[in-house]
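Chemist: Provided below are the primary sequence and the corresponding predicted coordinates.
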Amino acid sequence: MTNIRANSVSQIDDGTPSAQGSITIENVSKSYGETEVLSNVSLSIGSGSFVTLLGPSGCGKTTLLRLIAGFIEPSRGQISIDGQNVNGIPTQKRPIGMVFQNLALFPHFTVYENIAYGLKLRQISSKEIEFRVGQFIELVGLQGLGERRIAQLSGGQKQRVALARSLVLEPSILLLDEPLSALDLQLRKQLQFSLKDIQKVLKTTFVFVTHDQEEATLMSDQVVVMSAGEVQQIGSPQSIYERPETLFVSKFIGEVNELAGTVRTIKGDMLEIDTAIGLISLPKSTAHGLVAVEGAPCVVCLRPEKLMTLPTGSSAAAGRISFDGVVEDRLALGPMIRNTVRCKNLKLISLTMTGNDANSLHTGDHCSVQFDAENVQLFSPLTGDLALAFGERE
């Protein structure tokens, strides 16, 4: 791969050199009339990181991206880039590039002319333009396509042109607003890996917007999960999946078994919870100091891969919780089997590795459903906040 400068010196308004690509958002809100679309958002994005704003449609993620870009201004709060307050500074004076969902390429230009356009506006010399455009054509995998018109390109090639056009200006921050959403699944996956590889080479700060959980977890160093204009959780893809801090995050990231429950008793070191499948006993000592109250409602959450479906009569290891059930459905998913199990009046989903005891079960068989107490998470159904967490937390 051609040697490309990892990061160029960025400038804001007065030409003073600054650090590269850090973003600080402090207590930012955005309202349109009486409607508040962002509420008191605070987060820090480190230089050279790949951060994804993740959430359902209407959660405020694109609004936050537009605030960073300077297309709109916050109603309250402050946005800083490289330690400098950029409130009121126009988009063209911020050290950012942007890839839009609709790409906004010039259809009558060639690939080369599209990528070179911004450099020409900056009055860069023809020799330097030729050198830099050549670098980025190679970086995004468009070798030999420089003279093609945009109409002659595939969807994936057009995405690469849009990416190169932004990156050739060497911004310290690149903002990407769902740029892969219109592509078919296979091409989308290819470009996800390409984007991550390019980001590692350039060490540019990427802020990526998507509603696709798999896309976010595959590409990101950090994920910002948003809902209804608020940040629900910030963390690594692994931490938000394994240790969600709110009921929304638990349900939005991946699949989860959800059981309504009530704290029945607190006896010494044990906590007993009534659920639709029966009484669950959990060690109070793993509650990390959070208080449980007898009679309080709660929501029990279990990831499918933490739920074991075994033949009836299988012994449970010490500390493991076990219930009887009936296999209602089995679906092969490559190396995994997805079991739908009915325990009393509740359906539970488990994911089991193919092989061993998993192959001895069939639809209609009675079975044993087992899980470890450390994999249980409890949330308040009233606030959605983490009520109790069992196991290690970051």
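Modeler: Here it is on my side, so go on.
Chemist: hey, let's count contacts and neighbours off CA atoms from now on
Modeler: Noted.
Chemist: Centre of the chain to the longest helix that the chain contains, how far?
Modeler: Among the segments of the chain that qualify as a helix by DSSP state H, the longest is helix 185-202. Remark: helix 185-202 is offset 15 Å from the chain centroid, using CA atoms, centre = their mean, to the nearest Å.
Chemist: Now it: buried residues?
Modeler: By neighbour count with 16 or more other CA atoms under 10 Å, helix 185-202 contains the buried residues 188, 191, 194, 195, 196, 199, 202.
Chemist: Second structure follows, compare the two:
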Amino acid sequence: MLEIKEISIRFGNFALEDISLEIAPGDYLALLGVSGAGKTVLLEVLAGLVKPAKGQIRWNGRDITRSRIQQRPVGLVYQDLSLFPHLDVFSNIAFALKVRKTPPAAISKRVNELARETGVQHLLERFPGTLSGGEAQRVALARTLAAEPDILLLDEPLANLDVKLKTGLKALMRQINRSGKTMIHVTHDFMEAATLANKVAVIENGSLAQFGSPEEVFRHPKTEFVARFSGIKNILPCHLEPAAGEGSLSKAILAGGQSIFFLGGEPSSEGFVMIPQEDIVLSEGPLESSARNQLKGVVREAYLSGSGMEILIDAGVELVASLSRQSFEKMGIIQGKTIWVSFKASAVSFLAG
């Protein structure tokens, strides 16, 4: 178990404040946040490159807060990789093994094993300057794994790579994690976190905004910042009113006067309702369904988004919905088309504030 307890550090106007996390062996933690939030600083604290002003780091009960870099159970892969340019790929991967005075036969065996696992066996005689970004990232991973760290620290490992290379590296990182390796991965891309990690920590201005599973963080954000960073586009200011005759439902009144029903909430509270765009159903007329919320609107804009379409709708408030391209074409959606927006009360979350 990696225990991070109230870690704090200050650099000029920047501060990392009271970060506390627990990461179990085999966890894949994504440290998520905007540039400058403090994610990489936290990695450097874990690696021993930066000493915290306050707090404690424990690994399996042992205090490693002040331990030397070489005595820590971690391996750090920076975004710029830092491969040794004068050494070929074989020697880069073998570096930690040679420092440990591992016998040559054992070095050769281990380097070739790691090269096969990371898909760089055909590159062993090449030099870093001749490698593509994806190849260099795989070599950097192999070199770090050669030191057999218990925890792998990755600083934006998928940055500046095209879609194909990212897909291949994601598969490799899943494979490494499935082998039992504990991994901590810094990123500003919530989709990376959602598809790779089983734990997510969102850092905002040096503080921990939220920590939990991807489902907990992305489906139930606790702050407006986390909600927006998680890709939720329908975040609407509101105040709550009693929902007479609606059982367990609460009623939110939006800025345009529209009523939105959802589960939970305290009357007279102010805050935001959040509606995931994938939970919105579009139709050409009112639906007879279990969806408690239905609004009439007009299509303002439609644009490509990944493999589907995003539709911007004026329903008295601005809403964004997602559609497959097939559904988009079948419905004949164009700018100015009247359309109905439906979503269940259970799809709506309320955020006080």
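Modeler: The structure has been received and is ready for your questions. The shown structure was predicted, so the numbers you read here are calculated from the model rather than taken from an experiment.
Chemist: rewinding a little: which strands or helices does the longest helix of structure 1 pack on?
Modeler: helix 155-167, helix 213-219 (3 or more CA pairs under 8 Å, 6 or more residues apart in numbering; DSSP states H and E).
Chemist: immediately after that helix, which helix or strand?
Modeler: Remark: after helix 185-202 of structure 1, the chain's next helix or strand is strand 205-210, criterion DSSP states H and E.
Chemist: which part of structure 2 lines up with that next one?
Modeler: The alignment of strand 205-210 of structure 1 onto structure 2 (TM-score structural alignment) spans residues 182-187.
Chemist: cool, stretch 121-134 of structure 1 as well?
Modeler: Counting by TM-score structural alignment, stretch 121-134 of structure 1 corresponds to residues 99-112.
Chemist: For the matching stretch, buried residues please.
Modeler: Buried-residue list, stretch 99-112 of structure 2, by 16+ other CA under 10 Å: 107, 108, 110, 111, 112.
Chemist: Verify the contact between residue 200 of structure 2 and residue 211 for me.
Modeler: Yes. Shown here, residue 200 of structure 2 and residue 211 form a contact pair, counting by CA atoms under 8 Å, at 5.7 Å.
Chemist: higher neighbour count, the two?
Modeler: Taking other CA atoms under 10 Å, residue 200 of structure 2 and residue 211 do not tie; residue 200 has more neighbours (26 against 21).
Chemist: SS state for the aligned partner of that one in structure 1?
Modeler: Counting by TM-score structural alignment, residue 200 of structure 2 corresponds to residue 223 in structure 1. Here residue 223 of structure 1 takes the strand state, with states given by DSSP: H, G, I helix; E, B strand; the rest coil.
Chemist: Spit out the contact partners of residue 223 of structure 1.
Modeler: 51, 52, 53, 54, 216, 217, 234, 235, 236, 237, 240 (CA atoms under 8 Å, 6 or more residues apart in numbering).
Chemist: Among those, name the buried ones.
Modeler: Counted by 16+ other CA under 10 Å, these give 51, 52, 53, 54, 216, 217, 234, 235, 237, 240 as buried.
Chemist: Helix or strand for the first one, just tell me which one.
Modeler: What it means is residue 51 of structure 1. Using DSSP H and E, residue 51 of structure 1 sits in strand 50-54.
Chemist: And the next helix or strand past that strand?
Modeler: Counting by DSSP H and E, what follows strand 50-54 of structure 1 is helix 61-69.
Chemist: What residues in structure 2 pair up with that following helix?
Modeler: The aligned range for helix 61-69 of structure 1 is 39-47, by TM-score structural alignment.
Chemist: Also stretch 167-176 of structure 1?
Modeler: Using TM-score structural alignment, stretch 167-176 of structure 1 pairs with 145-154 in structure 2.
Chemist: For the matching stretch, give me every contacting residue.
Modeler: Applying CA under 8 Å, 6+ apart, the set of residues contacting stretch 145-154 of structure 2 is 43, 73-79, 93-94, 96-97, 110-111, 114, 144, 181-186.
Chemist: now stretch 231-241 of structure 2
Modeler: 190, 227-228, 250-255, 265-277, 318-320.
Chemist: From the residues you listed, list the buried ones, please.
Modeler: 190, 227, 250-254, 265, 269-277, 318-320.
Chemist: related to what we said a few turns ago, mind putting the buried residues of stretch 99-112 of structure 2 into TSV with secondary structure and distance to residue 59 of structure 2?
Modeler: Below are the buried residues of stretch 99-112 of structure 2 laid out as TSV (DSSP: H, G, I helix; E, B strand; the rest coil; distance: CA to CA, whole Å):
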residue	secondary structure	distance to residue 59 of structure 2
107	helix	28
108	helix	31
110	helix	26
111	helix	27
112	helix	30
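Chemist: I am finished for the moment; much appreciated.
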